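K.L.:
Any chance you could fold what I've pasted below:
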Amino acid sequence: MRWRLPGRTAWRLGPADRDILWLYLSTRIGIWLTAYCARWLFPANSATHDPGPSLAPFQHWDWDHFLHIAQQGYFPGQAGPWLPDWDNREAFFPGFPLVLRAVHVLVPDWALAGLSVSFVSGAVAVLALARITREHLHGTAAGRRTVLFFLVSPCAVFLAVGYTEALFLALALPAWLAARRHNWPAAMALTAAATAVRISGLFLAAALATHFLLSLRATRDWRALPWLALPALPPALFSWYLQVHTGDWTAWKSAQERGWYRTFHTPWEAWANTWHNAFGQTQSTGYAFMFQAELVVMLVGVALFVVLARERRWPEAVYVALSLCALGTSYWYVSIPRAALLWWPLWIILAGWSLRSPRFRTAYLCAVAPLSTVFALTFLSGRWTG
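P.N.:
This next block holds a predicted model:
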């Protein structure tokens, strides 16, 4: 078997791809309009006459960490986790800040540079998602439906801000396509890049390794085996870098524990702690609501794993299972709704159901579109709590 770089036709945009990009652009316009409204209707000071900078709605929470890493590095001056007010920035992988710093050379405004990274990455991701869907369900309608369900999902706003989700998917989904074509060097190189962006890249690497082992029954070709180790290189180098500066090989995990309570707990303990914070009236309503969302999406993830296992889609099942294990064994659930954006089999399965039942499509859109608007407004107005 020969391994070849994708030819020119692999990157050529056909009519179906242009429809996907038009859908993507249309939803971006919707989010930008929502951001404009949020800036005027929900300012930090309700009595103000000035809505603030036009890009302010996009600059919240994790964006500050990425920005500081891109501008200053991980340990500026003598700063580090030994300081009492340290921001635990080493909890974030370097991929996105490195790309942000590179794009900033061309786009001087940092916020606009971050939005540009996510905008271009999101376009690549939805094109790849549509192509993966067409291989599963066949037909251009299936690809368009999957992308629609994905782009109007509750946490889709994170694809439009300076966060890692869009960049990760822009690497992970083409990696999946390359693996399905048995182009293992390309698949593993893209996966390695994805692991530099998010720890989820290691879950993808495990899924692709599963796919490789299953494909051996047909190909009997072991030559690609060494490539499977490539995705471990970026996390290993990052751990080494952090060890040099902190003396701790697990500095990334330590920062997660300090800043986000990601200490190991059994799944039932994590569920119980999240449930208590969701319904025990120990949190303010905003935080309690987000804990409720965490619980719901965890159940969705478990159901997704069951469906994938029943359909014997083992690589995808491995990917989702590892994600659930990582997210479901902390003190409490954190950022599971955002992580669901990365479960691309979910959107393909939902699209398949909707193609068989128009009522399901209507129910999904009527239920999810308002949630997507609420979540977008929550983030863009600075009220996001999860």
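K.L.:
contacts and neighbour counts: CA atoms only from here.
P.N.:
OK.
K.L.:
What's the local residue count around Ala10?
P.N.:
8 (other C-alpha atoms under 10 Å).
K.L.:
buried ones in the one helix or strand it maps to?
P.N.:
Secondary structure from DSSP states H and E places Ala10 in helix 8-11. Across helix 8-11, burial judged by 16 or more other C-alpha atoms under 10 Å covers no residue at all.
K.L.:
Now do the SS call for Pro154.
P.N.:
With DSSP: H, G, I helix; E, B strand; the rest coil as the basis, Pro154 sits in coil.
K.L.:
Please tell me how far the closest residue to it other than its chain neighbours sits from Leu380.
P.N.:
Leaving aside its sequence neighbours, Pro154 sits nearest to Ser372 (C-alpha to C-alpha, 6 or more residues apart in numbering; 3.9 Å). Using C-alpha to C-alpha, to the nearest Å, Ser372 is found at 12 Å from Leu380.
K.L.:
Compare neighbour counts for these two and give me the winner.
P.N.:
Applying other C-alpha under 10 Å to Ser372 and Leu380 shows that Leu380 carries more neighbours, namely 27 against 20.
K.L.:
quick one more, to check against the first:
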Amino acid sequence: MVERVTAGAASTTIRPAVRVALVYLLARLVTTGFFLSASAIAPADARHGRDATLGTYVLAWDAQWYWLIAFQGYPVDLPLTEAGQVAENAWAFMPLYPVLSAVVSLPFGHWGVGAFLVTLAAGYGCALVLHGMFRERLGEGAALWGVVFFSAGPLAALLQVGYAEALFLFFLLLAIRCVQTRRYGWLYALIPLMGYTRPGVLAFGLFLALFGLWRLTRREVEPVTRHDVIHILSLGALATVVGFSWQVIAAVVTGDPAAYLDTELAWRRLWVGDSGGFVPFEGWVQGAAFWFPRWGLPAWTGVIALLGIVAAVAALLLFEPHVKRLGVEVRLWSASYLVYLLAVFFPQSSTFRLLFPLSPLAGALAVPASRRWRIGVLVACLIGQWLWVYNMYTLGNTFWRIP
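P.N.:
Predicted coordinates:
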């Protein structure tokens, strides 16, 4: 009897893993086809040239910075522009992904192979965790469709290029899953892993604060124990410390207290010039002043549009029934991350990539059981993915085609 139960449990675990793997690998073949098509039709002025290889695309854009970190580390002396301002440099990128990719690449002798394998494996891990999250809340059919939308979505190319997004998302999804199941102990490892993979762990700290407040409002339904309070407060503090630690590390190594923030602002200066130091939430106001006049509209309409988008997203997270079925943890994370982006980011073409940590919301699109609806969403995902690949990799030759 014990052997039968054990075998049945193993079979139950294996079958979803295989189904998810088949979906994920099929989606990767589609993305590979998009990359090959992107290379075949690239014009002479394409950023990556004509007839770029798949390896070229794996190592394109920010992957170059990760490669540089893997082999040269971080600069002790910050590079400066001709005007004496801090120039773009490696301190804007976290170390875990490039170092892990370098370790994985040792048998192959090429960092790009390691980066590709780390991203590919992390993406499958994301799909597997998402399937578990969706299945619990939405049922098996919707769960698999949610994985389809994630694996083939507009940003699915990030699942096979040298970017840290997939690895960060894997750690993040595991962390959200731990909160859902109240297994807080694992978060003491996952939070530092997130924090040194890419920026965003401060949003997780905000998420824990909101989650703790939500638990207090429901303490009659789910009692808040001393164990809960200690873990939520400790983990929130850990996320905050880890989130700010990179600024301290950069300051100690370079001797410049503003090394990290000045490095991040070096990218913003490419768009709006020197606008002083970092001010939270200022970037989106600057973005309105930058973008809307270029579209023939006054800058103030951008501020109105931003407020409208914030209100619409808030209503979506609070009231939309399909989103509500994903659970309060996913909704609180999504709200926290969007607040974080509003606080620290300047809106430009990379905004789409930075929305990748909101991938759990893909499950809401799978809730309607209509086959026509789901096929329509999949077609829209593939069209969006091709447009993203075409603009960022086939062309990539203007300031608004930067992934």
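K.L.:
Any idea what the TM-score comes out to?
P.N.:
In this superposition the chains share a TM-score of 0.81, using TM-score structural alignment, normalised by the length of the first structure; 361 aligned residues with a C-alpha RMSD of 3.5 Å.
K.L.:
check contacts around the equivalent of the residue nearest to Pro154 of the first structure over in the second structure.
P.N.:
Counting by TM-score structural alignment, Ser372 of the first structure lines up with Gln385 in the second structure. Applying C-alpha atoms under 8 Å, 6 or more residues apart in numbering to Gln385 of the second structure gives the contacts Ala152, Gly153, Pro154, Leu155, Ala156, Ala157.
K.L.:
what's the burial count for Arg134 of the first structure?
P.N.:
18.
K.L.:
Please, which helix or strand holds the residue nearest to it when sequence neighbours are not counted?
P.N.:
Leaving out its chain neighbours, the residue that sits closest to Arg134 of the first structure by C-alpha to C-alpha, 6+ apart is Gly143, at 5.5 Å. Gly143 of the first structure is part of helix 140-151 when elements are defined by DSSP H and E.
K.L.:
got the buried residues for whichever helix or strand Ser372 of the first structure is part of?
P.N.:
Per DSSP H and E: Ser372 of the first structure is located in helix 358-380. Within helix 358-380 of the first structure, the residues that count as buried by 16+ other C-alpha under 10 Å are 361, 364-365, 368-369, 371-373, 375-380.
K.L.:
got the angle for the helix or strand encompassing Pro345 of the first structure vs helix 140-151?
P.N.:
When elements are assigned from DSSP H and E, Pro345 of the first structure belongs to helix 344-356. Interaxial angle, helix 344-356 of the first structure versus helix 140-151 (axes from the mean of the first three to the mean of the last three C-alpha atoms, to 10 degrees): 120 degrees.
K.L.:
Run through the neighbouring helices and strands of helix 344-356 of the first structure.
P.N.:
helix 110-137, helix 140-151, helix 358-380 (3 or more C-alpha pairs under 8 Å, 6 or more residues apart in numbering; DSSP states H and E).
K.L.:
Please identify which of those is closest to Ala326 of the first structure.
P.N.:
helix 140-151 (22.5 Å; C-alpha to C-alpha).
K.L.:
end-to-end on stretch 395-403 of the second structure?
P.N.:
This stretch, stretch 395-403 of the second structure, spans 11 Å end to end (C-alpha to C-alpha).
K.L.:
ugh, typo on my part, it should be stretch 181-197 of the second structure
P.N.:
24 Å.
K.L.:
what comes into contact with that stretch?
P.N.:
94-97, 164, 167-168, 171-172, 174-175, 178, 200-201, 231-232, 235, 238-239, 242-243.
K.L.:
how about that stretch: buried residues?
P.N.:
For stretch 181-197 of the second structure, by 16+ other C-alpha under 10 Å, it's Tyr184, Leu187, Leu190, Ile191, Pro192, Leu193, Met194, Gly195, Tyr196, Thr197.
K.L.:
what helix or strand is the third one on?
P.N.:
Under DSSP H and E, the secondary-structure element containing Leu190 of the second structure is helix 187-195.
K.L.:
Mean distance between that helix and the first structure after superposition?
P.N.:
Superposing on the first structure and averaging over aligned pairs (mean C-alpha distance after the TM-score superposition for the first structure), helix 187-195 of the second structure comes out at 2.0 Å.
K.L.:
After that helix, which helix or strand is next? Please name it.
P.N.:
Counting by DSSP H and E, what follows helix 187-195 of the second structure is helix 201-217.
K.L.:
which secondary structure elements does that following helix contact?
P.N.:
helix 187-195, helix 226-254, helix 328-344.
K.L.:
mind putting the ones you listed in CSV, distance to Gly132 of the second structure included?
P.N.:
Shown next, in CSV, are those (distance: least, C-alpha to C-alpha, whole Å):
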stretch, distance to Gly132 of the second structure
helix 187-195, 18
helix 226-254, 23
helix 328-344, 13
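K.L.:
Just tell me which of the ones you listed ends up closest to Leu130 of the second structure.
P.N.:
helix 328-344 (11.0 Å).
K.L.:
how much does the closest one stray from the first structure?
P.N.:
By mean C-alpha distance after the TM-score superposition for the first structure, the fitted helix 328-344 of the second structure averages 3.6 Å away from its aligned residues in the first structure.
K.L.:
What residues of that helix count as buried?
P.N.:
Residues of helix 328-344 of the second structure classed as buried by neighbour count (16+ other C-alpha under 10 Å): 328-338, 340-342, 344.
K.L.:
Out of these, which two sit at the greatest distance?
P.N.:
Greatest spacing in the buried residues of helix 328-344 of the second structure, by C-alpha to C-alpha: Val328 and Val344 (24.4 Å).
K.L.:
wait, what's in contact with Ala224 of the first structure?
P.N.:
Trp184, Pro185.
K.L.:
Tell me how far it lies from Ala376 of the first structure.
P.N.:
Taken as C-alpha to C-alpha, the span from Ala224 of the first structure to Ala376 of the first structure is 42 Å.
K.L.:
Thanks a lot, see you next time.
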